[in-house]
Structure formats: structure tokens, C-alpha cells
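*Asks:* Starting from these lines, generate the structure:
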Amino acid sequence: MQRPRLIASDVDGTLLDPMARVTGRTARVIARVIASDTPFVLVTGRPPRWIAPVADETGLDGYAVCSNGAVLYDIGSERVLTTHGLDPMVLHDVTHALERALPGIRVAAERASTTAMTVPEFVTEHGYRNPWGDEHGVTAAPRAEVLGHPATKLLVRHDGMSSAELVAVAREVLDHAVDVTFSTDLGLIEFSARGVTKASGLADVCDRFDLPARDVIAFGDMPNDIEMLRWVGHGVAMANAHPEALAAADEVAAPNSEDGVAQVLERWF
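*Replies:* A predicted model of the protein is given here:
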């Protein structure tokens, strides 16, 4: 690939090291990218409220594609620019269909808005356990409340199954009515509106810069990165990536424990 005109990177398991830190080597190459006026876009399953720590460590203040493509966020202005959500009817239908096939599931919802929020950004039903640990001040509510407002992402948890097993069942039951993926194999799957992926979110950013996909390099490590890795001109999976992400990539970089993103970008920056 020639020198990329836009860089897109997943965050956890990719840009961050195994201790969820930005290493000095990675920070230095990002600084050189910024100095070259090449856009560096975070493309993540994280919601906007989890972007600030990464932005602080990297010096990034441009766009972040959040919630697997459902939210476009302006880091510098701390403003949500666009959202693509699931309405309450869809949330109820998906949950009820999965409950019949997978008794014992628990659900949570991520929400975002281009205007002031009047409901909690993240709400879980009672009994939902976050595989990354519970957030401080998280709102727990009855399932009807979780599903009663538009959401950018529906999260479904089942302690007795892996994420891959859950996805297989969900795809059979729901027949592509919504997009489903996962970013951890700890029994958690994530639903977005149909057609909403990291690739669609990144495409929106590229349109804003008037850049074609062939001029973009992207880095990722999990199944929620697959569409993005296939869409860009050069998709790079980390050596620590899920097998499906590895299969989707044009190149396999060193693992995130060895500054894999930085090693690749140092070819040009």
C-alpha cells in the first residue's frame, strides 16, 4: 500500500496494549501522523463516554466512530454528530425472540443522542453482569425500561455460553433483521440496526474527507472489526486477533503487546 491518507484503528486489543494503555512508541507514531495532517480515526465498540481516556493519551481530537458504527463522535467538541439506533419495538422483538431460544439472557442498552440526553446513557436489567466489570453509577432497571427507549446498541449477556455460540444462535433466530457481532468471547453479543457496522461508520467519515476506501488503512482484532477490515484498502489484523478477523485481513501485524499498530505505521510516519 502507498502511504495511507486516513488511518482507522480499533481501540481495545489493537491500539491499546494488554494493560489497556497507550505505549510511548504508539503515542509517538500517532503524534507524527497528526503532524502530517493525516486523519487518525478511532473506530470502536466503545460508547462516546469511554473515548476521553484514549484521546487524552494519544492527543487525538478528531472523529471517533463509536458503538460499532452507530455513533459518530467529535472528540474535540465532545459532541455526538450522528446516531443510527434501534427503536423500542425492534429492541422488544429481538429480546423476546432470543429469550425463547436462550432462556436466562440478560440485556443492557447503550444510548446516545445529538441533543441533550433525557434518559441514562447506559442501562442494564437487574442481573446483567458486565464482563469488564460494572461501571460506577450504572443504572439498573426492569427489562421494560431497558427496552423502552431508542438505543444505539443492545447488549445481550449469557453466563453459560461463549459469545461465538450466542452469535450463532442469534443469527439463526433473527435471520439478519439486525446486525449482530461481538468484541469479547465472554458471553456477550452486541446488536446494531441492520447495516450498521464499523465499516458503515468509517464510510461516513471518509465521505466527510472525500476519501475513497482504497486510500484507508484499518487495524482490528475482533469479529466486530471484520466489515471494516474488508472495506478499506488495506486491512490489518493484530497477531492476537480472533481467527475470523485474521481471515478477513490483508496483513497480520505484531500483537498489541508489541506495538503492532505502531510497527506498521512506522513504514510511512
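*Asks:* can we go C-alpha only for contacts and neighbour counts from here?
*Replies:* OK.
*Asks:* So which bits of stretch 97-104 are buried?
*Replies:* L98 (16 or more other Cα atoms under 10 Å).
*Asks:* Another for comparison:
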Amino acid sequence: MDPVTFATDPTPATRHLPAAPRLIATDLDGTLLRDDKSVSDRTVAALAAAEEAGIEVFFVTGRPARWMGVVSDHVHGHGLAICGNGAAIVDLHGVGNGHRFVMVRPLERSAALDVVTLLRAVAPGTSFAVERTGGFHHEPAYPPMHMNPAASVSPAEEILAEDADTACQPVLKVLAFHPELTPDGFLALARTAVGNRAEVTRSSPTALLEISGAGISKASTLALYCAERGISPAEVVAFGDMPNDMAMLSWAGTSYAMGNAHPDVLAAASARTAANNEDGVAVVIEQILKAL
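*Replies:* A predicted model of the protein is given here:
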């Protein structure tokens, strides 16, 4: 199917949509959020209108739960979101306006250590960070990626040690950064080295990889959530822009790559919408509601 760019092509989205979609699954960065990390008034209105029409909106992101404040006010009803590329389902309406882990799908400690060892061997100069349920830990050489302070700074082998102070906290994902490799080149190298020991993907424009447990992805966790509620893939409309969205876009019955999406994502999706800065998700939601 030829992709449709709604920024310039007025072809109705209904051409691609199921008769009665029950769930909208959307990535955040580069997709729902504009480049300044804001949610536009148009998008806020579209999300609210979808839920008023009985279509569940589910945020599915690589972000950790602590970075979800930007959209927590826009999660209505169920209050749930998938974080960490499928490593956790989080209730953003937790006690005291905090978040609560509803489901955790961890990266086992032994597998995380194997990944660190393998990537140190095939890509010297790689630095690592570890996202646990209780916080973020990184190596001294790992570059600052966000203003949130780290819970600790030490070598990855110490962070992942069996007797580490945080050993009781499940590992959601390991992050690996290389200062010289290209993003796609590092991804291909790491996937070959790691094999089926873990799931390796990326969502950053830099050579920053995100590593989850084997078989854990946005798609697999969303599938679990939908199966519990009797929602079929054909009843899901998904949006994304980067390689970590590709499995979800392939799983959903209808999927949209953003106009600003990675070339591989454009090829994987069943259609294309406008770029994130042009409210591409809202454009499609408005056309869905018009059709209903």
C-alpha cells in the first residue's frame, strides 16, 4: 500500500481504518509530542474526544515512568501507559500523583551482564547505563542525556552485581552509548553480537541503544494488555517514528508512520500521517472520529 501523507494529501484516513477501532496506541517522542516536548492543544482535544467516543488511548513509549509527567494529565480512565519499550505497564494515577508499576517484564541480571561483556568486546568505547524500577544508574563515561540526576555512578558490572545495593530492583533496560559509531551501524553490530539473549533497539538520533529482555518490546506488552481485554490487533491503530516502534506498527491492524519517521519505519507502517510538529496523530484521530 502506498503511504499517505496527510500534511499534503486529503485522502480520508478511513480508507485505512478498521470499521470500529477500540484502541489507539501512540509513541510519544517524535510522534505525539512536538520537538519541544509539548502536547499541542489540538492533540489534547483529539485525545479527549477519542476517549469520549469510547476509543481507549494508550501511550507506548521508551521513556521511563519518571519522565511521563508531560502526558500524565492526558491519560484518562485507566491511567495506564507502557514504558521502557514494553518493560513495564505503569499506572500514572498512582498514590500522591506518583506512578505505580502494574506489570514488570525485566531484563534478567545475567543477560544484562552478558550484553555488557559482548558490547565491550565488539564496540570498544561503549559506555552503559542501567534503568531499574527504583532509578537510573550509569557509568562515569556515559554522557548526560537528561537533567534527572543518577541514583549512582559506577561501572556497569558493579551496578549489575549480585550484591549491589539495588539488586532487589528489577532491571527494566540497559542503555549503551557509543561516541563514534553511526546509530544504525551500532544497532546492527549490537543485534548481531547479542543475538537472542536480549532485545536491542533504538529511539535516539544518536548512537544510543536500548536493551530489554528477550522477546520484550512495545508490541509484545501491548499484545498482552489487549489480549486481557479482548481487543484484537485488527481493532488497534498505532503511531510511531523510530525503530523501537516497528514491531508495534507491524502488530497493529492499522499503523501510521509519522512524516518525520525513520526510513525503516515508513516502510513498516501501513500508512503515513503528518510530522509530529504538524500534529500528525491528531490529524488521523480527527478523521477516525469523523468517520464514526
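*Asks:* TM between them?
*Replies:* Here the TM-score for the pair of chains, by TM-score structural alignment, normalised by the length of structure 1, is 0.92; 260 aligned residues with a Cα RMSD of 1.5 Å.
*Asks:* part of a strand, is A112 of structure 1?
*Replies:* No - counting by DSSP: H, G, I helix; E, B strand; the rest coil, A112 of structure 1 is not part of a strand but coil.
*Asks:* Onto which residues of structure 1 does stretch 221-231 of structure 2 map?
*Replies:* Stretch 221-231 of structure 2 corresponds to residues 201-211 in structure 1, going by TM-score structural alignment.
*Asks:* for the stretch 101-250 of structure 1, what spans make up the strands?
*Replies:* 106-110, 122-125, 139-141, 153-157, 179-181, 188-192, 216-220, 234-238 (DSSP state E, counting those that start in this stretch).
*Asks:* so where in structure 2 does the first one end up aligned?
*Replies:* Following TM-score structural alignment, the aligned partner range for strand 106-110 of structure 1 in structure 2 is 127-131.
*Asks:* How many residues are close by H78 of structure 2?
*Replies:* 12 (other Cα atoms under 10 Å).
*Asks:* ok, so what distance separates it from V57 of structure 2?
*Replies:* 9 Å (Cα to Cα, to the nearest Å).
*Asks:* that older thread, turn the strands of the stretch 101-250 of structure 1 into CSV, columns for mean neighbour count.
*Replies:* CSV is the format used below for the strands of the stretch 101-250 of structure 1 (neighbours: other Cα atoms under 10 Å):
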stretch, mean neighbour count
strand 106-110, 23
strand 122-125, 21
strand 139-141, 15
strand 153-157, 24
strand 179-181, 23
strand 188-192, 25
strand 216-220, 29
strand 234-238, 27
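*Asks:* In JSON lines: those, plus distance to R171 of structure 1.
*Replies:* Below are the strands of the stretch 101-250 of structure 1 laid out as JSON lines (distance: least, Cα to Cα, whole Å):
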{"stretch": "strand 106-110", "distance to R171 of structure 1": "17"}
{"stretch": "strand 122-125", "distance to R171 of structure 1": "23"}
{"stretch": "strand 139-141", "distance to R171 of structure 1": "27"}
{"stretch": "strand 153-157", "distance to R171 of structure 1": "13"}
{"stretch": "strand 179-181", "distance to R171 of structure 1": "7"}
{"stretch": "strand 188-192", "distance to R171 of structure 1": "11"}
{"stretch": "strand 216-220", "distance to R171 of structure 1": "22"}
{"stretch": "strand 234-238", "distance to R171 of structure 1": "24"}
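*Asks:* Select, out of these, the one closest to I34 of structure 1.
*Replies:* Closest to I34 of structure 1 of the strands of the stretch 101-250 of structure 1 is strand 216-220 (Cα to Cα; 15.2 Å).
*Asks:* so how far is the closest one off the chain centroid?
*Replies:* Offset of strand 216-220 of structure 1 from its chain centre (Cα atoms, centre = their mean, to the nearest Å): 13 Å.
*Asks:* what's in contact with that strand?
*Replies:* Strand 216-220 of structure 1 is contacted from outside by 4-11, 13-14, 226, 228-229, 232-238, 241, 245, 261, using Cα atoms under 8 Å, 6 or more residues apart in numbering.
*Asks:* and those residues, which of them are in helices?
*Replies:* Within those, residues falling in helices by DSSP state H are I226, M228, L229, A245, V261.
*Asks:* Out of these, who's the most crowded?
*Replies:* The most crowded member of these, judged by other Cα under 10 Å, is M228 (34 neighbours).
*Asks:* so what corresponds to that one in structure 2?
*Replies:* Aligned counterpart of M228 of structure 1 in structure 2: M248 (TM-score structural alignment).
*Asks:* if I pick its match, what's in contact with it?
*Replies:* Here M248 of structure 2 is in contact with S217, K218, A219, S220, L222, A238 (criterion: Cα under 8 Å, 6+ apart).
*Asks:* mind putting those residues in CSV, distance to D91 of structure 2 included?
*Replies:* Below are the contacts of M248 of structure 2 laid out as CSV (distance: Cα to Cα, whole Å):
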residue, distance to D91 of structure 2
S217, 18
K218, 16
A219, 18
S220, 18
L222, 14
A238, 20
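*Asks:* Lovely, talk soon.
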